[in-house]
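Colleague: Structural data only, the sequence is not supplied:
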């Protein structure tokens, strides 16, 4: 039947001329609207072709095309089809009011997209830089001993790891106040570790194990830290000159003592520190 022929676009129908009307395919090509959309608008009564050929093919008149133009214009403003029908057919419709309401919605979407764009910029910067703070902010928060090249060095060393991505995702949403809170938590932990070592707290004791758990909690500000990963960090704190200098600068021997309490806590959870890996 003709409907099926319309769906496949009978643009070569001999009696379909501009004077007599345009077929679905011709209208689709002329207005840049899909045949499927034209059929849908016909089915819901939004724009129905006024004529048919003797063979039953749909034909759009000049008046139909004018209505189609208006539908397309309003659709491009973001109005839904039901709202468009009201605008076109209801003589009492407040068209300027409808358009103003649509403009307000568009403005809200634009504002939201700008926020998303800014967030993406920060996320990109965080993945590439790690720390979204100025050198001055870093020094004020982390102290004069802080190395501002540290984040770049970490990016080169760990940039292809899951943990760097997790760190960057957290960093992207943080400002100076939150970083100050994290720095304070780390400084408080360092003092607690030094005080515990001075007090003779032994590895494997409840006090030592509580400090190990506290370290994992504080470190989670950067990325989730498993017990095996914590063992690896303990080794690095002792072996890496920069980390060792930090901890031993607080108390002589603190880096080694910290490794010992981490290893003891790991053993209590069934982990052999000698075979622990970064996972």
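Modeller: Nice, I can see it. Since the model is a prediction, treat every value here as computed from it, not as a measurement.
Colleague: When you work out contacts or count neighbours from here on, use the C-alpha atoms and nothing else.
Modeller: Will do.
Colleague: Which stretches in the stretch 151-279 of the chain count as strands?
Modeller: Here the stretch 151-279 of the chain has no strands by DSSP state E, counting those that start in this stretch.
Colleague: residue ranges for the helices of it, please.
Modeller: 162-172, 176-198, 206-219, 227-239, 241-250, 254-268 (DSSP state H, counting those that start in this stretch).
Colleague: Count the neighbours of residue 102 for me.
Modeller: 15 (other C-alpha atoms under 10 Å).
Colleague: how far away is it from residue 114?
Modeller: When distance is defined by C-alpha to C-alpha, to the nearest Å, residue 102 is 18 Å away from residue 114.
Colleague: one step back: arrange the helices of the stretch 151-279 of the chain in CSV, one row each, with mean neighbour count and distance to residue 72 as further columns.
Modeller: Converted to CSV, the helices of the stretch 151-279 of the chain look like this (neighbours: other C-alpha atoms under 10 Å; distance: least, C-alpha to C-alpha, whole Å):
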stretch, mean neighbour count, distance to residue 72
helix 162-172, 19, 41
helix 176-198, 16, 49
helix 206-219, 17, 56
helix 227-239, 21, 59
helix 241-250, 16, 65
helix 254-268, 22, 67
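Colleague: So for residue 38, which of those helices sits nearest?
Modeller: Comparing the helices of the stretch 151-279 of the chain against residue 38 with C-alpha to C-alpha, the closest turns out to be helix 162-172 (45.5 Å).
Colleague: got the angle between the closest one and helix 176-198?
Modeller: Calculated by axes from the mean of the first three to the mean of the last three C-alpha atoms, to 10 degrees, helix 162-172 forms an angle of 130 degrees with helix 176-198.
Colleague: what's the spacing between helix 162-172 and its chain's center?
Modeller: 12 Å (C-alpha atoms, centre = their mean, to the nearest Å).
Colleague: For it, which helices and strands make contact with it?
Modeller: Applying 3 or more C-alpha pairs under 8 Å, 6 or more residues apart in numbering; DSSP states H and E, we find helix 162-172 packed against helix 95-129.
Colleague: Put this next to the previous one:
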């Protein structure tokens, strides 16, 4: 058999992307029948048959039942172009409705998740170019099953971008004051250092109830975890260790032993 003879059922199925069983069914219901035969007598699909198959696939993708597809293809009075134009318009309207539904689901999911309601772009704009939006997800994975994370979610869900800008400004001012105190040689345990330690704890308590014992646990991380150390020491040399010592001294003044402090 040559290409001029037409295509067999198997080759046609491969070409148009349907099963042989589907082609047999469409043949049985007189939707698309192979109109040619090879010299050996095998039924084959001509170029016109293939074109009709493609039109069937388009209408089927649009959701038309086979009976209506056959009527549309066989009715000489049907304006196929006008019909497809109308279907395209209806599809665009359906896509727009679905996009609105996706947006609504995204908003519902965010509200259910709670916590920071900022896009990645807003986070970078508010917290600076060094901010990595993935840190929020990493924090959720690390502490998501704790009571403090539940408090954070509850307290931050309703915060607006402006609220976050004010919080970011507060943090920036605190860190600038911490760095200045470190450079000035403020001693841990001094009244000035204790005041800074309490300001540090107050910023944390904006998001969850941070006890002196919890603050000590965080202070340990400032020198044990590279990310914290690099951040604070980038503000002022040795700031990470100094801030830990300030927190420890302030905790002792409030009856907490840093050597035995736990997350509670």
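Modeller: Ah, there it is. Since this is a predicted model, take the numbers as computed values, not measurements.
Colleague: okay, the helices of the stretch 151-279 of the first structure in a markdown table with distance to residue 69 of the first structure next?
Modeller: Output for the helices of the stretch 151-279 of the first structure, formatted as a markdown table (distance: least, C-alpha to C-alpha, whole Å):
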| stretch | distance to residue 69 of the first structure |
| --- | --- |
| helix 162-172 | 46 |
| helix 176-198 | 54 |
| helix 206-219 | 61 |
| helix 227-239 | 64 |
| helix 241-250 | 70 |
| helix 254-268 | 72 |
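Colleague: Out of those, which is closest to residue 134 of the first structure?
Modeller: helix 176-198 (9.6 Å).
Colleague: what's the mean deviation for the closest one versus the second structure?
Modeller: Helix 176-198 of the first structure: mean distance to aligned residues in the second structure after superposition is 0.6 Å, counting by mean C-alpha distance after the TM-score superposition for the first structure.
Colleague: which residue numbers in the second structure go with that helix?
Modeller: With TM-score structural alignment applied, helix 176-198 of the first structure matches the range 161-183 in the second structure.
Colleague: hmm, who's touching the matching stretch?
Modeller: Stretch 161-183 of the second structure has contacts (C-alpha atoms under 8 Å, 6 or more residues apart in numbering) with 118, 122, 126-127, 193, 196, 199-200, 203, 235-236, 238-239, 242-243.
Colleague: ok, residue 151 of the first structure - contacts?
Modeller: Here residue 151 of the first structure is in contact with 129, 130, 131 (criterion: C-alpha under 8 Å, 6+ apart).
Colleague: Looking at these, which is nearest residue 277 of the first structure?
Modeller: Nearest member of these to residue 277 of the first structure, counting by C-alpha to C-alpha, is residue 130, at 24.1 Å.
Colleague: quick one, what contacts that closest one?
Modeller: 151, 152, 155, 167, 168, 171.
Colleague: repeat that with 7 Å
Modeller: By C-alpha atoms under 7 Å, 6 or more residues apart in numbering, residue 130 of the first structure lies in contact with 151, 155, 168, 171.
Colleague: Then residue 237 of the second structure?
Modeller: Contacts of residue 237 of the second structure by C-alpha under 7 Å, 6+ apart: none found.
Colleague: Could you check which residue of the first structure pairs with it?
Modeller: Aligned partner of residue 237 of the second structure by TM-score structural alignment: residue 252.
Colleague: cool, residue 197 of the second structure as well?
Modeller: Residue 197 of the second structure maps onto residue 212 in the first structure, by TM-score structural alignment.
Colleague: Going by residue numbers, what spans are helices in the stretch 1-150 of the first structure?
Modeller: Under DSSP H, counting those that start in this stretch, the stretch 1-150 of the first structure gives helices at 2-7, 24-31, 35-43, 62-76, 81-89, 95-129, 135-142, 150-158.
Colleague: which one in the second structure is aligned with residue 133 of the first structure?
Modeller: So, by TM-score structural alignment, residue 133 of the first structure is matched to residue 118.
Colleague: follow-up on the earlier one: can you list the contacts of residue 151 of the first structure in JSON lines and add distance to residue 7 of the first structure?
Modeller: Formatted as JSON lines, those follow (distance: C-alpha to C-alpha, whole Å):
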{"residue": "129", "distance to residue 7 of the first structure": "55"}
{"residue": "130", "distance to residue 7 of the first structure": "55"}
{"residue": "131", "distance to residue 7 of the first structure": "57"}
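Colleague: Can you tell me the closest non-neighbouring residue to the match of residue 133 of the first structure?
Modeller: Nearest residue to residue 118 of the second structure in three dimensions, chain neighbours excluded: residue 161, at 7.1 Å (C-alpha to C-alpha, 6 or more residues apart in numbering).
Colleague: how close does the one you found get to residue 202 of the second structure?
Modeller: According to C-alpha to C-alpha, residue 161 of the second structure and residue 202 of the second structure sit 21 Å apart.
Colleague: Same check on residue 171 of the second structure?
Modeller: 10 Å.
Colleague: Also residue 183 of the second structure?
Modeller: In terms of C-alpha to C-alpha, residue 183 of the second structure sits 23 Å off from residue 202 of the second structure.
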